[in-house]
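Asker: Predicted structure and sequence below. I'll ask about it afterward.
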Amino acid sequence: MVDPITIRRAGFRAVFVFACFVVTFFKLLPLGTEPTRIPAPDLLYVVTAAVVLRRPAYAPAPLIVLVLLITDIMFLRPIGLWPAIALVGFEFIRRKAYGQTELQLPFELTLVPVVFGVMILANALVYAILGIPHPSAATTFLHVVFTAMVYPFAILLVEYVLRIRRPRPGDLEAEGDTL
């Protein structure tokens, strides 16, 4: 018989993957056929960051890399570059959340956009070194700003729709969960 904690963790991992693919599906829809100057926020990043900060065991590194590799293929990006950069960023976020059952909201609202900005800069730096065309600095800045503006809504989505909440004191021992 399978342990109930393992079943619960696998269920929430499936919910996380489903949410990532729903976000990817809507990003792939041809809603606007004309190019826009305003970049869309990175919804996949904010959902993943919110899950990693609440329950790191529900979004393990191999699962995040797998989802991002699939989106690299779907969006025709250089395969493996963004997942490698994102892995470093999410592991940094995971270490900041490690052992803290109550991360202060202002710190979280600052940490996530700053890490995203550093990830975008690292991506742009690799693109520049390899000579791959990339968006302008103003577009990149707007991308980071819009992603930061959407993050509070991602918190609400993860907390109230997906029901992935931070553990309360005593939950870690009761569930055997490790951060």
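Answerer: Happy to help now that I have it.
Asker: When you work out contacts or count neighbours from here on, use the C-alpha atoms and nothing else.
Answerer: Will do.
Asker: gap between I7 and A14?
Answerer: 10 Å (C-alpha to C-alpha, to the nearest Å).
Asker: what are the ranges of the helices in the chain?
Answerer: Here the chain has its helices, by DSSP state H, at 4-28, 43-54, 61-75, 81-97, 105-130, 137-156, 171-175.
Asker: Put this next to the previous one:
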Amino acid sequence: MTDRVTLLRWAFWGLLVAISAGLLFVRLLPLDLSAGRFPGPDIFMAFVMAWMLRRPDYVPIFLVAMLIFLTDLMYQDIPAVGALMAVIGLEVLRRREPGLREQPFLIELGVVAAVLLGMLLGERILLMVFFVEQIPVGRALLQFLTTIAIYPLVVFLSVFVLGVQKLQPGDDPVRRQAA
């Protein structure tokens, strides 16, 4: 029989795949909902980062990297660079998660903004080294700003709708399951 922690973990992994597939489906629709001047936020990355800072066991790095890689292939974007930056950024957040449990939301938002900015700069530097054509800096910064702007809404949905609460001291499901 499967225990509750494992069942929840698998359910949220499935929800992560469903969110990615839903966002991919909406973006691939042949509708022109944007004027092309203002880039939308990276909603999937906002969800993944919000979950990483609340329940790291709900965010398997390999699954996230695979989803981002497949999304890059579907959008005909540069494959593997986004997945690499996501893995690095999420691992930075995973290391910072215990220290951020008791911090106010503005500190969390600042850390997420710093990690997203680091991911953006790292991607731009990596593509520059290999002479790969990039989107304009202004457009990339606008996407960064819109992702930061939507992050509080994503956190609200994650906490109050989906029930992804921060781990409390002594409430480590991985350690509890292994015991």
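Answerer: Received it, and whenever you're ready, just let me know what you need. What you are looking at is a predicted structure, and each value in this text was computed from that prediction instead of being measured.
Asker: Got a TM-score for the pair?
Answerer: The TM-score (TM-score structural alignment, normalised by the length of structure 1) is 0.88; 178 aligned residues with a C-alpha RMSD of 2.3 Å.
Asker: hmm, back to that, could you dump the helices of structure 1 into CSV with mean neighbour count added?
Answerer: Formatted as CSV, the helices of structure 1 follow (neighbours: other C-alpha atoms under 10 Å):
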stretch, mean neighbour count
helix 4-28, 15
helix 43-54, 24
helix 61-75, 16
helix 81-97, 18
helix 105-130, 15
helix 137-156, 18
helix 171-175, 12
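Asker: Indicate which one of the ones you listed is closest to R165 of structure 1.
Answerer: Between R165 of structure 1 and the helices of structure 1, the tightest spacing by C-alpha to C-alpha is seen for helix 43-54, at 5.6 Å.
Asker: For R37 of structure 1, which of the helices of structure 1 is the nearest?
Answerer: Nearest of these (C-alpha to C-alpha): helix 137-156, 7.6 Å.
Asker: Quick check: the closest one compared with structure 2, mean distance?
Answerer: Following the fit onto structure 2, the mean deviation recorded for helix 137-156 of structure 1 is 1.1 Å by mean C-alpha distance after the TM-score superposition for structure 1.
Asker: quick one: that helix to chain centroid distance?
Answerer: On the basis of C-alpha atoms, centre = their mean, to the nearest Å, helix 137-156 of structure 1 is displaced by 12 Å from the centre of the chain it belongs to.
Asker: angle of that helix against helix 43-54?
Answerer: Angle of helix 137-156 of structure 1 versus helix 43-54, following axes from the mean of the first three to the mean of the last three C-alpha atoms, to 10 degrees, is 50 degrees.
Asker: Which residues does helix 137-156 of structure 1 contact?
Answerer: 37-43, 46-47, 50, 109, 112-113, 116-117, 120 (C-alpha atoms under 8 Å, 6 or more residues apart in numbering).
Asker: closest to T178 of structure 1 among these?
Answerer: A50 (17.0 Å).
Asker: Rebuild the helices of structure 1 as JSON lines, extending it with distance to L162 of structure 1.
Answerer: Below are these laid out as JSON lines (distance: least, C-alpha to C-alpha, whole Å):
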{"stretch": "helix 4-28", "distance to L162 of structure 1": "7"}
{"stretch": "helix 43-54", "distance to L162 of structure 1": "9"}
{"stretch": "helix 61-75", "distance to L162 of structure 1": "17"}
{"stretch": "helix 81-97", "distance to L162 of structure 1": "19"}
{"stretch": "helix 105-130", "distance to L162 of structure 1": "19"}
{"stretch": "helix 137-156", "distance to L162 of structure 1": "9"}
{"stretch": "helix 171-175", "distance to L162 of structure 1": "18"}
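Asker: just so I know, which of these lies nearest I164 of structure 1?
Answerer: Ranking these by distance to I164 of structure 1, with C-alpha to C-alpha as the measure, places helix 43-54 first at 6.8 Å.
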